[in-house]
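Asks: using only what follows, build the 3D model:
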Amino acid sequence: MNQQPNNPLHGVTLADLLERLVERYGWDELGNRIQIRCFTHDPSLKSSLKFLRKTPWARAKVERLYLRSICYENRNVASRSASGEGDGEQEGEG
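Replies: Next comes the predicted model:
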């Protein structure tokens, strides 16, 4: 059995991970946070995936940023839930 219930990267493809990071940060900020050429010079999903699949140290940096960003998102969701924000009651405001 290859189940990894405590691994937040389990089941997340590199393409999905990179797409989420680009959506969250954009290529410019991603290049600022992880200074690798495939993010800073004419970036594209295809070229970045090709590089990251061949370069373990770069992939590790991207995975760490992804893990930090999802931990940050989870903390924000938890704090909003605890404070009563984000529970769908905002639709009637205005």
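
Asks: going forward, measure contacts between C-alpha atoms and count neighbours the same way
Replies: Noted.

Asks: and the longest helix for the protein?
Replies: Looking across the chain with DSSP state H, the single longest helix is helix 56-83.

Asks: mind giving me the packing neighbours of that helix?
Replies: Judged by 3 or more CA pairs under 8 Å, 6 or more residues apart in numbering; DSSP states H and E, helix 56-83 is in contact with helix 14-33, helix 45-54.

Asks: quick check: angle from the longest one to helix 56-83?
Replies: I take that to be helix 14-33. Note on geometry: by axes from the mean of the first three to the mean of the last three CA atoms, to 10 degrees, helix 14-33 and helix 56-83 are set 90 degrees apart in direction.

Asks: report the angle between helix 14-33 and helix 45-54.
Replies: Going by the same axes, to 10 degrees, helix 14-33 makes 90 degrees with helix 45-54.

Asks: quick one more, to check against the first:
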Amino acid sequence: MENNTSKDPLHGITLKTILEQLEKFYGFDTLSELIKIKCFKDNPSVKSSLTFLRKTDWARKKVEDLYIKTLPKF
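Replies: Purely as a prediction, here's the structure:
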């Protein structure tokens, strides 16, 4: 019997979904405290944050790590 389920908690989840769930759970005010990036602090939106995170690997990694830590609370 084959098991095709991935052990990666981010498998099949888009960055947009991750960001939307984190924003809904924490809000941009708390996100900007947890992850010090300008797109969460100055005029934040999911769209502008996605643009930044798609270009900036270190910031995307921080968002993904926070999502994995937060996952049990969703």
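
Asks: how far does the longest helix of the first structure sit from its chain's centre?
Replies: Counting by CA atoms, centre = their mean, to the nearest Å, helix 56-83 of the first structure is centred 7 Å from the centre of its parent chain.

Asks: tell me which residues of it are tucked away?
Replies: Within helix 56-83 of the first structure, the residues scored as buried using 16 or more other CA atoms under 10 Å are A58, R59, K61, V62, E63, L65, Y66, S69.

Asks: likewise stretch 7-22 of the second structure?
Replies: L15, I18, L19, E20, Q21, L22.

Asks: ok, and what's touching it?
Replies: Applying CA atoms under 8 Å, 6 or more residues apart in numbering, the contact partners of stretch 7-22 of the second structure are L31, V46, L50, V63, E64, Y67, I68.

Asks: mind doing that once more with 10 Å?
Replies: Contacting residues not belonging to stretch 7-22 of the second structure are listed as 5-6, 23-28, 30-31, 45-47, 49-50, 53-54, 60, 63-68, 70-71, 74 [CA atoms under 10 Å, 6 or more residues apart in numbering].

Asks: one more: stretch 22-35 of the first structure?
Replies: Residues from elsewhere that reach stretch 22-35 of the first structure (CA under 10 Å, 6+ apart): 16-21, 36-45, 58, 61-62, 65, 69.

Asks: name the residues of that stretch that are buried.
Replies: V22, W27, L30, G31, I34.

Asks: identify, from those, the entry nearest to S83 of the first structure.
Replies: Distance to S83 of the first structure, by CA to CA, is smallest for V22 among the buried residues of stretch 22-35 of the first structure, at 29.4 Å.
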